[in-house]
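Trainee: Predicted model and sequence below, questions to follow.
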Amino acid sequence: MKRLGIAAMVLCVCGMSAMADQVTLKNGDRLTGTIVKTDDKEETLLIKTELAGDVSVKWEAITSIVSSQPLHLALKDGQTIVGTVTTEAGTFEVTTKTTGEVKAAKENVTHVRNDAEQAAHDAEIYRLQHPRLTDFWSGLLDTGLSVTSGNSSTMNFTLAAKAARVTSRDKISVYTTAVYGKNNATDPSQTIAHEIRGGVRGDLNVSDKVFVFGFTDFGYNALQHLDLQNVLGGGMGYHAIKTARTTFDVFGGGSYNQEYFSAYTLPTVPPTSFPSMTTKNGEIVIGESLDSKITSRTTVSENFTFFPDLSNTGNYRYAFNSNITTKLKNWLGWQVTFNDNYISNPPTGLKGNDLLFATGLRLTFGKGVF
């Protein structure tokens, strides 16, 4: 009985070994376990072993693979062959269910995955091709603050936030900017800046170079007595440059601009009062945008949009925004921003330019865009 038990244990161990995958290295070592996948970045093969856990070996160090489970071998020509693998004279021999034995040279294999990893890979590819609205968002939060006291007493605060969802097919952007400044040296204290702008834009690629877009923008400016600006527009654009480091787009279209100004009084002698006013204008939209990664840590972005007024020929407005950011950490950076919003026909007695120069910290989340 004792001999019978020992024999049974030997058969069991041999059976387990026979059912496992085996990888042979150039130095003659052999690893037995379950082949999981190759790592493209590290150029390694991951094997789950019973005693050593997960083991990664260099792909170039492997001379032979024998698998008891089906493996998915992706080739340089785009084909994928599936089946159990043996190795003969440095060539992988894959026993498939449909075409029998297929040979593949090791240097022609780009990926190796087991069934579970292939299913996960296919699911990720499907997600990339059919993303949900909640997928692929990234964003930023820019902050700037200055405070003075003593002979002067002021406080200035800037805040900008942006989120974007970018896929190979489309892009959705949501953005807002707020500026607030106060002079506490006067009695009563005086607001010296109070402006909020924001909007939503969607871009849809109709080809590798051509895209269509639509947007809506909102604005408020207390010192310009602008209670609400609402712009709705759209058009077509062209990807003039689209590389891993730089994108440069030009675009054109049309928009409908509505502005609601409140009544105000100028401090003239005697004071001059002006009634509330509403303007509604059709506009042409002409613009460009640039995003470039100039070093591994520094990025530059800039966009300029020009809006000639179709309802009142000769009037126009433009918006110019630029930013340079240097990363301090993956989620933290230092940014410098310059914005210029201009209208050629401001309310009587008020200025048409609103300039902003700000610097401060940038917080980011997500991957890819910022």
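Mentor: Perfect, I can see it now.
Trainee: C-alpha only now, for contacts and for neighbours.
Mentor: Will do.
Trainee: So Asn303 is in contact with Tyr318, correct?
Mentor: No: counting by C-alpha atoms under 8 Å, Asn303 stays clear of Tyr318, with 10.6 Å between them.
Trainee: Now for Thr177: which residues touch it?
Mentor: Contacts for Thr177 (C-alpha atoms under 8 Å, 6 or more residues apart in numbering) come out as 158-161, 196-198.
Trainee: Report the separation between it and Thr143.
Mentor: 10 Å (C-alpha to C-alpha, to the nearest Å).
Trainee: Which neighbours do the two have in common?
Mentor: Here Thr177 and Thr143 share the contacting residues 158-160, scored by C-alpha under 8 Å, 6+ apart.
Trainee: Use this one as the comparison:
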Amino acid sequence: DQSVYDRELEKKAGPLYGWAGTVTGGASFVQSTQHGGTFSAGVKLVRTIPTVPYLPTRNRTIFSLSETYGKLTTPLIPQTTPASPDSVVKTSIFHTDLERDQYVSKRFYYLGTTAFDHNFSSGLDLQQIYGAGVGWTPVLDAKQQLDIKGDLHYEKQEFEDPASNQNLIGASIGEAYKRTLPRSMIFTQTLQLLPAFNEPKAYSANFSTGLAMPVFKKLSMSIAASDAFLNNPSPGFKKNTFQFITGVAYTLP
């Protein structure tokens, strides 16, 4: 019909049209001498225009957001008089990114990207990345897709210790792989290397992998592992942050 024709072929797709992806959540709680909890949430969305697979892709938008937050409170045992303050352990790891791909052929595209990170476990208050580059899809069929991407970017890092703050000119080199397995299971994996040109020691890397297993209609069980490496954390913090998360995922739309 006319409205679908306009959206798919005449470049009139609205900002909310064509999005698909998953929303994931998980939590754990402790209520005893120690008390607290950990929450994890994530959103992964992709919009490809046109949305029908038999027309050549014109553009693609990728958005992701994840947050892991936790706090565990432990009293001093045995108690002293006057009572000593409780010990509090905090976790806060946040990431979000947005990528826009503009295709020049079936397998090649230009891209613009931005990303924001906060990692209490590395002493990183905020990392901002703004870049542009190119992408290539060497593998594309009904079951799997592999994208290889590279960009040049500006990167700003703000740490718990302001003396560690950095303004960097660097690059991102990475890949993203997705495969549909038997029984409609979906496997995903990404790897990203981020060298810095003006400060060689300030390099970083990110790796993630996940598996979604359908349970009931649009509900799936999600298993994911990720590792964030930061070579220049704030003093006293470790370079690696590893996470293993299980949760429930809901497929959109």
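Mentor: Cool, the structure landed. Source: prediction; values computed, not measured.
Trainee: Please work out the TM-score for the two chains.
Mentor: The TM-score (TM-score structural alignment, normalised by the length of the second structure) is 0.86; 235 aligned residues with a C-alpha RMSD of 1.8 Å.
Trainee: now, among the shared contacts of Thr177 and Thr143 of the first structure, which is nearest to Ser311 of the first structure?
Mentor: Ala160 (31.9 Å; C-alpha to C-alpha).
Trainee: Can you find the partner of the closest one in the second structure?
Mentor: Using TM-score structural alignment, the partner of Ala160 of the first structure in the second structure is Gly42.
Trainee: so that match sits right up against Phe63, yeah?
Mentor: No: the criterion here is C-alpha under 8 Å, and Gly42 of the second structure misses it with Phe63 at 10.7 Å.
Trainee: that older thread, export the contacts of Thr177 of the first structure to JSON lines and append columns for distance to Asp291 of the first structure, neighbour count and secondary structure.
Mentor: Below are the contacts of Thr177 of the first structure laid out as JSON lines (distance: C-alpha to C-alpha, whole Å; neighbours: other C-alpha atoms under 10 Å; DSSP: H, G, I helix; E, B strand; the rest coil):
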{"residue": "Thr158", "distance to Asp291 of the first structure": "22", "neighbour count": "22", "secondary structure": "strand"}
{"residue": "Leu159", "distance to Asp291 of the first structure": "21", "neighbour count": "18", "secondary structure": "strand"}
{"residue": "Ala160", "distance to Asp291 of the first structure": "17", "neighbour count": "19", "secondary structure": "strand"}
{"residue": "Ala161", "distance to Asp291 of the first structure": "17", "neighbour count": "18", "secondary structure": "strand"}
{"residue": "Ile196", "distance to Asp291 of the first structure": "24", "neighbour count": "18", "secondary structure": "strand"}
{"residue": "Arg197", "distance to Asp291 of the first structure": "21", "neighbour count": "17", "secondary structure": "strand"}
{"residue": "Gly198", "distance to Asp291 of the first structure": "20", "neighbour count": "18", "secondary structure": "strand"}
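Trainee: So His13 of the second structure versus Ala20 of the second structure, what's the distance?
Mentor: Check again: residue 13 of the second structure is Ala, not His. 14 Å.
Trainee: hmm, I was thinking of Lys239 of the second structure
Mentor: 34 Å.
Trainee: Same question for Gly174 of the second structure.
Mentor: 23 Å.
Trainee: The two - which one has more neighbours?
Mentor: Gly174 (19 against 15; other C-alpha atoms under 10 Å).
Trainee: got a list of what the aligned partner of Asp203 of the first structure in the second structure touches?
Mentor: Superposed on the second structure with TM-score structural alignment, Asp203 of the first structure falls opposite Asp101. Shown in contact with Asp101 of the second structure (C-alpha under 8 Å, 6+ apart): 59-61, 109-112.
Trainee: Those in strands, which ones?
Mentor: Judged by DSSP state E, the subset of those located in strands is 59-61, 109-112.
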